[in-house]
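> All I have is the shape, not the residue letters:
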């Protein structure tokens, strides 16, 4: 078991979000759902929390109310090795959400994600400032990351 785990505060969608996320990522599972005690006014019997794992990373989710919405200050970085994986994750996570720039997006629950191929870091880290600069400019013009577009920029095409 992990020592540190992301803890997500939802208004009232913790179970729905957990079920959605485990459907998006392989090797994932909903581990538990707990409910508020029946004698709690206004929330008795409703879902209090959910525990789930996404590709082995354990998460906790709480229905705590609307006081603390998600912001882009915290996002989940998803390594996506191929364009089909990027495209699939992008389509699923932006459904009901909104695309951002440079591989960032918000899902329908307001949680921010970055769907990024490892080659982006490799190309941006090239010691040739012109090549890496072209890749940076290409990335800044993208919403969903396009690997071939990055390679073309790197090659000066």
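Cool, got the structure. Everything numeric here is computed off the predicted structure, so don't read it as measured data.
> Going by C-alpha atoms from here, please, whenever you check contacts or count neighbours.
OK.
> Residue 121 and residue 133, how far apart?
The spacing between residue 121 and residue 133, counted by Cα to Cα, to the nearest Å, is 12 Å.
> more neighbours, these two?
Neighbour totals were compared for residue 121 and residue 133, and residue 133 leads with 17 against 12 (other Cα atoms under 10 Å).
> which ones are touching the more buried one?
residue 124 (Cα atoms under 8 Å, 6 or more residues apart in numbering).
> What residue in the chain is the furthest from its centre?
No residue in the chain sits farther from the centre than residue 39, which is 35.3 Å out by Cα atoms, centre = their mean.
> Name the SS class of it, please.
With DSSP: H, G, I helix; E, B strand; the rest coil as the basis, residue 39 sits in coil.
> Equivalent analysis for residue 132, please.
Going by three-state DSSP: residue 132 is helix.
> Quick one: the strands in this structure, in order.
For the chain, applying DSSP state E gives strands covering 7-10, 29-35, 47-54, 57-63, 75-79, 98-99, 104-106, 112-116.
> buried ones in the first one?
This points to strand 7-10. Residues of strand 7-10 classed as buried by neighbour count (16 or more other Cα atoms under 10 Å): 8-10.
> this is the other structure I want to compare:
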């Protein structure tokens, strides 16, 4: 059966990035590391060309493509978090060493990859039967950088911020 998996482009940091990502989530591991067999745009012979890894059960590939390529918001990786502690842990880890926080639970890690760190409850609030509550949650999300589970709950219930 055919499978689809993302390929992330790096300029020499593919192995470092893959090791970092797999350290963050369960069911994650490095699968294979392929080296350049000749000098190529991806690097000198013997250097890492491709790292295949599994991140939270999803296969990825990291490629050292030989030049810096910019990521856009057209593609991002969403991590559903069970609670605020998980949001905080992943947020802090992905921002460490040069990441940048953005609006609505988005951030860019030190490699420029865009991530959405989202409490699972957001989907429940947006998909629930109370449209007014969902609208309040959307307003709350739009006003946040890192998403705050308690603040979202209060918005859903129509309570003022503490």
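Received the coordinates, thanks. Please read all numbers here as calculations on a predicted model, not as lab measurements.
> Mind putting the strands of the first structure into a markdown table with distance to residue 129 of the first structure?
Listed next are the strands of the first structure as a markdown table, based on distance: least, Cα to Cα, whole Å:
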| stretch | distance to residue 129 of the first structure |
| --- | --- |
| strand 7-10 | 39 |
| strand 29-35 | 43 |
| strand 47-54 | 37 |
| strand 57-63 | 36 |
| strand 75-79 | 25 |
| strand 98-99 | 29 |
| strand 104-106 | 24 |
| strand 112-116 | 21 |
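> So which of these is nearest residue 90 of the first structure?
strand 112-116 (7.2 Å; Cα to Cα).
> In terms of secondary structure, what does the closest one contact?
strand 75-79, helix 83-94, strand 104-106 (3 or more Cα pairs under 8 Å, 6 or more residues apart in numbering; DSSP states H and E).
> Tabulate the ones you listed (JSON lines), appending distance to residue 137 of the first structure and mean neighbour count.
Formatted as JSON lines, these follow (distance: least, Cα to Cα, whole Å; neighbours: other Cα atoms under 10 Å):
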{"stretch": "strand 75-79", "distance to residue 137 of the first structure": "21", "mean neighbour count": "14"}
{"stretch": "helix 83-94", "distance to residue 137 of the first structure": "19", "mean neighbour count": "17"}
{"stretch": "strand 104-106", "distance to residue 137 of the first structure": "16", "mean neighbour count": "24"}
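> Tell me which of those lies nearest to residue 116 of the first structure.
strand 75-79 (5.4 Å).
> and the angle from that closest one to strand 112-116?
Relative orientation of strand 75-79 of the first structure versus strand 112-116 (axes from the mean of the first three to the mean of the last three Cα atoms, to 10 degrees): 20 degrees.
> Check the mean deviation of strand 75-79 of the first structure from the second structure.
When the second structure is superposed, strand 75-79 of the first structure averages 0.7 Å from its matched positions, counting by mean Cα distance after the TM-score superposition for the first structure.
> related to what we said a few turns ago, which of the buried residues of strand 7-10 of the first structure sits closest to residue 59 of the first structure?
residue 8 (7.6 Å).
> how near is the residue nearest the centre of the first structure to residue 137 of the first structure?
The residue lying closest to the centre of the first structure (Cα atoms, centre = their mean) is residue 113, at 3.0 Å. The gap separating residue 113 of the first structure from residue 137 of the first structure is 21 Å, by Cα to Cα.
> Check residue 8 of the first structure too.
Relative to residue 137 of the first structure, residue 8 of the first structure is positioned 33 Å away (Cα to Cα).
> Then residue 72 of the first structure?
On the measure of Cα to Cα, residue 72 of the first structure and residue 137 of the first structure end up 22 Å apart.
> Then residue 40 of the first structure?
With Cα to Cα as the criterion, residue 40 of the first structure and residue 137 of the first structure are 54 Å apart.
> what does residue 32 of the first structure give?
With distances taken as Cα to Cα, residue 32 of the first structure is found 44 Å from residue 137 of the first structure.
> cool, residue 130 of the first structure as well?
For residue 130 of the first structure, the distance to residue 137 of the first structure - Cα to Cα - is 10 Å.
> Could you do residue 25 of the first structure as well?
Residue 25 of the first structure is 30 Å from residue 137 of the first structure, by Cα to Cα.
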